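S.K.: have a look at this prediction, sequence included:
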Amino acid sequence: MPLSSRRVLFMAIAQLDSKRLIKKGQVFRIYASEYAKIAKLEMNTAYEQLKSAALDLQKQLIGIPKDQLLSPIPRKGDRPWVRPVGTGIRMLNVTEYCDYEEGDGFVDISFSRQMEPYICMIEGNYTTQVLLSSARLRDTNASNLYQLIRQKIGEKKDRYFEITVDELKDELGLFTIFNKEKKYSYPLFKEFNRSVIKLSIDTITDTTEIKDLSVEIIERKQRKASKLKFTYRVDEQMKFDGF
């Protein structure tokens, strides 16, 4: 998902009330002024990215195995939900629609019915602070590393976690598939560390509640770095000018 679309998605989810489910037909509005403030962009750039995000989100599909589908949020008058048969993948649209109002500078988002329980699940696992921190990150690699760290924190790994270099590249999406073979980007660790890891660490610590973030090599194979250890602390008291 493009960075601008991810920002808009997180800003919409941050508007949810954790004590309530999504209402039928609920619309989430994101203003260009809010987007510019959170992403630290000029207004003309914010307008362009907001429009692009609306187009991308409307085309965004998520594939979920049929046997793992969540039932839609039950509402009065609904027929009982029946899980589809088969073991295939159901492709779901993230949004029912996205409206972009150029003159007023905002986008309205309505999530598709089948996606509503997943949106509520995301909101339940992340605080508003985390969602807005995610939206503020301007670099895709930093955003993906931040999401990985928050995932590890959710797994009760509150101070550190270990991960192989290839697993980290998988999490960051730094690979291509050609003829069914996976080829990782940045074959030299020195380049990967300088161009991706260190820059992402600096961005995350400057932008989010994750502080004192560092990485060290804890395992080598044939002198090549093969396993890393990330350490950090979480500043739960960090204040953020939300919307």
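M.R.: The structure has been received and is ready for your questions.
S.K.: contacts and neighbour counts: CA atoms only from here.
M.R.: OK.
S.K.: and S226, what element?
M.R.: strand 224-234 (DSSP states H and E).
S.K.: residues contacting that strand, please?
M.R.: Strand 224-234 has contacts (C-alpha atoms under 8 Å, 6 or more residues apart in numbering) with 158-166, 189, 209-220.
S.K.: below is structure B, check it against A:
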Amino acid sequence: MKSLKKVRHTNELNATLSSIPISAKRVLFLALSQINSTKEIKINDAIYISASEYSSITGTDIKNSYRHLKDGADILASIGLRLEKEEVKSIQKMIGLKGEPSHIRLSLMDYCAYLPEEGRVAIRFSPAAAHYISSIIGTERKYTTQALISVVMLSTTHSTTLYQLIRKMIGLSIHRYGNSFSISVNDLKREMGLVDENGELTWPEYPIFKRDVLNKAIKEISEKTEINNLTFEVSGKIGRKVSDLRFTYNVDEDKFKNSFKSEDDKFLDEFDKLFPPEGN
């Protein structure tokens, strides 16, 4: 059985992921999926992503896949990763920065290159960002694991950020497959990147937030990912104002068990149908 292909990244990358467009997020996850999170990233190595791979996993028409791939890579090239608090200390010595900075902003990418004749792009993480991404090695429950096929199939920012939050909570759970969590409405909005240029929370009216953000995101997550039976209920109020929510869900890790079969796997499946193994 093929396991569900996963992408693992430090929790502190979540804020950056919540703020970037879908096209850039898809390219980033296709790159992260090629990284072995148990080893240090080789910073001199480029990561190649082909239009055919993008098309296959996102369901995008092959004629448009290279354009989408290139657009996503263009956005990634301009993105910075913001680090605060203990994350600053974890990388400060490595980059040779003295003093007590309130935060650090790193360039995520060293470069993005475009290879139209080969139908693919090449990206390379910046040395500092590569070191930071690799810092999840040996860190318990401080990382988020997402299913590659799920995160790239989701088509709206609200869906991807809520899905990301659920996978983060699963990672933080003492039990690997925890199936519920509570969160304040304000923290939920922050996790989903629902802040304006001044850092103020958006979607102030809860009924509208529930209708236009949560309900729509839950519908798509339930249809396209391994998270099912996803519901939420009000778990706290301040006066008449909703202040806290509780989410419950189930995780079906086998939902996409055949999604990453190679051509050899598919051939063997068909061969077994025609010539069943002895004893069957």
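M.R.: Nice, I can see it. Keep in mind the model is a prediction, meaning the values are calculated, not measured.
S.K.: quick TM-score on the pair, please.
M.R.: With the length set by TM-score structural alignment, normalised by the length of the first structure, the two chains reach a TM-score of 0.84; 231 aligned residues with a C-alpha RMSD of 2.5 Å.
S.K.: buried residues, the strand holding S226 of the first structure. List them.
M.R.: 225-228, 231-232, 234 (16 or more other C-alpha atoms under 10 Å).
S.K.: one more: stretch 37-50 of the second structure?
M.R.: Within stretch 37-50 of the second structure, the residues that count as buried by 16+ other C-alpha under 10 Å are 37, 40-41, 46-50.
S.K.: got those as a markdown table, with secondary structure columns?
M.R.: Below are these laid out as a markdown table (DSSP: H, G, I helix; E, B strand; the rest coil):
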| residue | secondary structure |
| --- | --- |
| S37 | coil |
| E40 | coil |
| I41 | coil |
| A46 | coil |
| I47 | strand |
| Y48 | strand |
| I49 | strand |
| S50 | strand |
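S.K.: can you find the partner of H158 of the second structure in the first structure?
M.R.: Alignment note (TM-score structural alignment): H158 of the second structure maps to N141 of the first structure.
S.K.: now do the contacts for that match.
M.R.: 172, 196, 200.
S.K.: out of these, which are shared with the second structure?
M.R.: Using both residues aligned by TM-score structural alignment, their matches' C-alpha atoms under 8 Å, the second structure keeps these contacts from the contacts of N141 of the first structure: 172, 196, 200.
S.K.: and the longest helix anywhere in the first structure, what does it pack against?
M.R.: Ranked by residue count, the top helix of the first structure under DSSP state H comes out as helix 43-59. Applying 3 or more C-alpha pairs under 8 Å, 6 or more residues apart in numbering; DSSP states H and E, one finds that helix 43-59 of the first structure contacts helix 3-13, helix 32-39, strand 95-101, strand 106-111.
S.K.: give me the nearest residue to A113 of the second structure, chain neighbours excluded.
M.R.: A122 (5.0 Å; C-alpha to C-alpha, 6 or more residues apart in numbering).
S.K.: give the burial count for Y47 of the first structure, as a bare number.
M.R.: 24 (other C-alpha atoms under 10 Å).
S.K.: residue in the second structure matching it?
M.R.: Using TM-score structural alignment, Y47 of the first structure sits opposite Y66 in the second structure.
S.K.: distance of that match relative to E86 of the second structure?
M.R.: 39 Å (C-alpha to C-alpha, to the nearest Å).
S.K.: one step back: after superposition, how close is the strand holding S226 of the first structure to the second structure?
M.R.: Aligned to the second structure and superposed, strand 224-234 of the first structure gives a mean residue distance of 1.2 Å (mean C-alpha distance after the TM-score superposition for the first structure).
S.K.: residues in the second structure aligned with that strand?
M.R.: The aligned range for strand 224-234 of the first structure is 241-251, by TM-score structural alignment.
S.K.: now that stretch, how far from the centre of its chain.
M.R.: 21 Å (C-alpha atoms, centre = their mean, to the nearest Å).
S.K.: can you check stretch 140-151 of the first structure too?
M.R.: Distance of stretch 140-151 of the first structure from the chain centroid (C-alpha atoms, centre = their mean) equals 8 Å.
S.K.: mean deviation of that stretch from the second structure?
M.R.: Stretch 140-151 of the first structure sits 0.7 Å off on average (mean C-alpha distance after the TM-score superposition for the first structure).
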